[in-house]
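Novice: After the sequence you'll find the predicted model.
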Amino acid sequence: MPTGLVALLDDVAAIARLAAASVDDVAAASMKASSKAIGVVVDDAAVTPKYVSGLSPARELPIIWRIAKGSLRNKLLFLLPAALLLSAFLPWAITPILMLGGLYLAFEGAEKIIESVLGHSHAAALQDEAAESPQALEDKKVGGAIRTDLILSGEIMAIALSEVSDQPITTQAAALIAVSLLITGGVYGVVALIVKMDDIGLHLARRQGGVLPALGRGLVKGMPVVLSLLGKIGTVAMLWVGGGILVHGLEEFHLTTIPHAAEAVAHAIAGLMPFAPGFGAWLGFAVASAIVGLVIGGLIAVVVPPVKRLFAKKA
C-alpha cells in the first residue's frame, strides 16, 4: 500500500529491474525513468531550494553542484556498498533501515511545523545565520542538504535493491548505479532551474518588445512566492513520505492496525471521488500517511530536546 515517495520508488524499482536485464538496456531504462521518477524530483526539489536561501545569487549554482556531488558520494561510495552487503548477508534488515529513514523524515517535518508555530527557533536560527560568515553559512547549509539527501537516497537504494536482490551481485551494482545517476541528475537539474528562475526572468524583462519582458517580470515577482510554497510542500512531503514508509514497514511486520486505518481513509476518500477513484485512493493514503508522520515525528520532536539538554548537562 505504498504512497508518495514509496509509490514512486516502486517505479524506480521497476527501472532497476529493467537496468538489470542487460547492459544494452541501461540507456532505455534511464529514458523511461526520467518520466517515472517525477515524484522523487518533486519531493527533493521542494526541500532543496531552502539550502540556498539567504546566500549570494552568484553562489546558488556552485552550492547546488556541491550538494549534487555530495548526493552522488552518498549513493556510490556509502549506500551502494552498504546495499550490496545487505543483499548478500542481511536482506531482512532492509525494511528496518527504511523505517529508520522514515522516522528521521517524520521528525524533520514535524520539527519544522513546531518551529513555524512557535517561531522562536526560527528567529534564533536567523540570528545565528546572520552572525556566521558567508563561507561558514554555506558549508552549514550544504552539510544539512547532504544529510537530508542521505536519507532520501537510502530509501531509493533500499527499494531498488529489494527488486533486484535475486540478480547476480554485479548486475545489482550496475542497476543501482544507473538509478543513482538518473535520480541525482534529475533532482538537482530541476533544483538548479528553480533557483535560477528569477535570474532568467530578469534577463527576459530586459528584452525589448513582445511578451517576453512581461513574462520575465512575472517570473521575478512570482519566484519568492513559488520558493515559499515549495518550502511548505517540502515540509508536507517529509511527513507524507516518512509516514508512508512507516505504514508500509508496519505492514511488512504484520502490525496492521495503522496500515488498515490508512487504507480505510484511502477507500473513504476514493468513495467521495467516483470520477477519479484512483487519485482519491492515493490522496487518502497520502493524507493518512502525513498524519502518521506528524504524530510520530511530533512525539520524537518533543522527546529529542530534553534528551539533548540532558546529554549536554552531563558533558
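Specialist: In hand now; what should we look at?

Novice: For the rest of this, base every contact and every neighbour count on C-alpha atoms.
Specialist: Noted.

Novice: May I see the buried residues of stretch 130-148?
Specialist: For stretch 130-148, a neighbour-count test (16 or more other CA atoms under 10 Å) marks 137, 138, 141, 142, 143, 145, 146, 147, 148 as buried.

Novice: And for stretch 263-274?
Specialist: 263, 264, 265, 266, 267, 268, 269, 270.

Novice: Repeat that for stretch 192-207.
Specialist: So stretch 192-207, judged by 16+ other CA under 10 Å, has buried residues 192, 194, 195, 196, 197, 198, 199, 200, 201, 202, 204, 205.

Novice: Put together JSON lines for those residues, with secondary structure and distance to residue 179 on each row.
Specialist: As requested, the buried residues of stretch 192-207 are exported to JSON lines (DSSP: H, G, I helix; E, B strand; the rest coil; distance: CA to CA, whole Å):
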{"residue": "192", "secondary structure": "helix", "distance to residue 179": "20"}
{"residue": "194", "secondary structure": "helix", "distance to residue 179": "23"}
{"residue": "195", "secondary structure": "helix", "distance to residue 179": "24"}
{"residue": "196", "secondary structure": "coil", "distance to residue 179": "26"}
{"residue": "197", "secondary structure": "helix", "distance to residue 179": "27"}
{"residue": "198", "secondary structure": "helix", "distance to residue 179": "31"}
{"residue": "199", "secondary structure": "helix", "distance to residue 179": "31"}
{"residue": "200", "secondary structure": "helix", "distance to residue 179": "30"}
{"residue": "201", "secondary structure": "helix", "distance to residue 179": "33"}
{"residue": "202", "secondary structure": "helix", "distance to residue 179": "35"}
{"residue": "204", "secondary structure": "helix", "distance to residue 179": "35"}
{"residue": "205", "secondary structure": "helix", "distance to residue 179": "38"}
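
Novice: could you say what helices and strands the helix or strand that contains residue 140 packs with?
Specialist: Assigned by DSSP states H and E, residue 140 falls within helix 134-164. Contact partners of helix 134-164 among helices and strands, from 3 or more CA pairs under 8 Å, 6 or more residues apart in numbering; DSSP states H and E: helix 4-21, helix 60-73, helix 80-89, helix 94-118, helix 169-195.

Novice: One more to weigh against that first structure:
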Amino acid sequence: MAGASLLTLLDDIATVLDDVAAMTKVAARKTAGVLGDDLALNAQQVSGVRAERELPVVWAVARGSLYNKAILVPIALALSAFAPWAVMPLLMLGGVYLCLEGMEKLAHPLLHDKEEDAAHEAELSAMLADPALDPLVMEAQKVKGAIRTDFVLSAEIIAITLGTVASATFSSQLVVLAGVALIMTVGVYGFVGLLVKLDDIGFYLLRQGGRLRSLLGRGLIHGMPWLMKALAVIGTVAMFMVGGGIISHGWPWLHHAIEGVVHPLSHLPGIGALARLLLPAILDVLVGMLAGTLALLLLLSWQRLRR
C-alpha cells in the first residue's frame, strides 16, 4: 500500500514536472521577443567602461536583474491569486508597451535630428575625457541605469510568462515564473558578458599571430558593430511580433480575423506550409506596428499637451 502510494506520488510529481517543463518552454518562446532588445541594450550600457571592468559591471547588473525579478515574481503571483482579472489587461498593456518601444526605435530619426544626436555624443565624449571624472562613479551610474532598464524588460518577461501560466496551479506558476526568471537572467547576462569581450578576444587572437588567428581576430573586431546592429534590428522586429501576438490573442475577434486570413492560404499547394509558418508572424508584426504607431501618436499628443 505504501509502495503504491509512493508510486502514485512519483507519477503525480512527474506529471507536474512535465506540465511545468512544457509551460516553461512556451513562456520562454513567448518572452524571446524581449531578449534581442535586452541583449542590445545591456551591451550598450557597458560601452565606455574600461576593458578590465566590463565583466564586473555585467555581473553587477545581473545581480540587480535578479533583485528585480525577486520583486516582480511575488507581485505576479499575488495578482494571479487575488486579482486574476487583472492579468490579461496587464498583459495587453505589456504588449502595447513592447510595440511602443519598437515604434520609438523606428521613429527615432524623425523625432530626433542628427545635430541633437551629435551633440549628445560630443557631450558623452567630453565627459569620458575629463580627467577629474571618477571612473567608479561613472561605472556606478551605468549600473544603476542598466538595472532601471532591466526592471522594465523584466516586468515584460514576467507579465508574458504569467499570461502563459495564468490557468495553472499556484505551485506550477511559482516554478515556471522562477525558472523563466533565472533562465532569462543567466542567458541574457551570460551572452552580454560574451558580447562585450568579443573585441578583446579578437585583439588577443591578433597578438597571437598566425594567419588563421589573425583572420578570426579581425573578423571579431570588425564584426562586432554589425552584430550589435543585427541584434537591435532582430530585437525590434521581435518586439512587434510578440507585442502584436499578445494584442491579437487578447482580442478574440482580431485573433479569429488573422486565422481567417491564414487558414485559406495554408491549404494552397506549394506555398501552404510556408504561409502557415510565416504568415501569422508577419500579421502579428503588422498588428504590433499599428498598435505601436497609435500608442506613439497618443504619447506625443500627451507630451505636447503637457508643454
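Specialist: Here it is on my side, so go on. Since the model is a prediction, treat every value here as computed from it, not as a measurement.

Novice: Could you get me the TM-score between them?
Specialist: After superposition, the two chains reach a TM-score (TM-score structural alignment, normalised by the length of structure 2) of 0.75; 281 aligned residues with a CA RMSD of 3.6 Å.

Novice: how near is residue 107 of structure 1 to residue 140 of structure 1?
Specialist: 20 Å (CA to CA, to the nearest Å).

Novice: scratch that, residue 223 of structure 1
Specialist: Taken as CA to CA, the span from residue 223 of structure 1 to residue 140 of structure 1 is 24 Å.

Novice: what sits against the equivalent of residue 74 of structure 1 over in structure 2?
Specialist: Aligning on TM-score structural alignment places residue 74 of structure 1 opposite residue 68 in structure 2. Residue 68 of structure 2 is in contact with 150, 151, 154, counting by CA atoms under 8 Å, 6 or more residues apart in numbering.

Novice: Give the other helices and strands that the helix or strand hosting residue 7 of structure 2 contacts.
Specialist: Using DSSP H and E, residue 7 of structure 2 sits in helix 2-45. Judged by 3+ CA pairs under 8 Å, 6+ apart, helix 2-45 of structure 2 is in contact with helix 135-164, helix 170-208, helix 211-250.

Novice: the inter-axis angle of that helix versus helix 211-250?
Specialist: 110 degrees (axes from the mean of the first three to the mean of the last three CA atoms, to 10 degrees).

Novice: So which residue is dead centre in structure 2?
Specialist: Closest residue to the average C-alpha location of structure 2: residue 34 at 1.9 Å, with CA atoms, centre = their mean.

Novice: Count the neighbours of the residue nearest to that one when sequence neighbours are not counted for me.
Specialist: Once flanking residues are discounted, residue 34 of structure 2 sits nearest to residue 239: 6.1 Å by CA to CA, 6 or more residues apart in numbering. Neighbour count of residue 239 of structure 2, defined by other CA atoms under 10 Å: 31.

Novice: okay but residue 190 of structure 1 is in contact with residue 45, surely?
Specialist: Yes: using CA atoms under 8 Å, residue 190 of structure 1 is in contact with residue 45, at 6.7 Å.

Novice: The two: which has the busier surroundings?
Specialist: residue 45 (25 against 14).

Novice: doesn't residue 157 make contact with the residue nearest to the centre of structure 2?
Specialist: Yes: shown here, residue 34 of structure 2 and residue 157 form a contact pair, counting by CA under 8 Å, at 7.1 Å.

Novice: Tell me which helix or strand residue 31 of structure 1 sits in.
Specialist: In the assignment (DSSP H and E), residue 31 of structure 1 maps to helix 26-36.

Novice: mind listing what's buried in that helix?
Specialist: Buried residues in helix 26-36 of structure 1 (16+ other CA under 10 Å): 26, 29, 30, 32, 33, 34, 36.

Novice: Just send those back as CSV, with distance to residue 12 of structure 1 too.
Specialist: Below are these laid out as CSV (distance: CA to CA, whole Å):
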residue, distance to residue 12 of structure 1
26, 13
29, 10
30, 10
32, 10
33, 7
34, 10
36, 7
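
Novice: Residue 287 of structure 1: which of these is nearest?
Specialist: residue 36 (21.9 Å; CA to CA).

Novice: what residues are up against that closest one?
Specialist: 8, 11, 12.

Novice: How about the second one, nearest residue that isn't a chain neighbour?
Specialist: For residue 11 of structure 1, the nearest residue in space outside its immediate sequence neighbours is residue 36; the separation is 6.3 Å by CA to CA, 6+ apart.

Novice: What residues in structure 1 pair up with stretch 287-298 of structure 2?
Specialist: Residues 292-303 of structure 1 are where stretch 287-298 of structure 2 lands, counting by TM-score structural alignment.

Novice: So what's the residue count around the aligned partner of residue 99 of structure 2 in structure 1?
Specialist: Residue 99 of structure 2 maps onto residue 106 in structure 1, with residues paired by TM-score structural alignment. Burial measure for residue 106 of structure 1: 36 neighbouring residues, criterion other CA under 10 Å.

Novice: these two touch, right, residue 106 of structure 1 and residue 236?
Specialist: No: between residue 106 of structure 1 and residue 236 there is no contact under CA under 8 Å: 9.4 Å.

Novice: Quickly list what's touching both of the two.
Specialist: When CA under 8 Å, 6+ apart defines a contact, no residue borders residue 106 of structure 1 and residue 236 alike.
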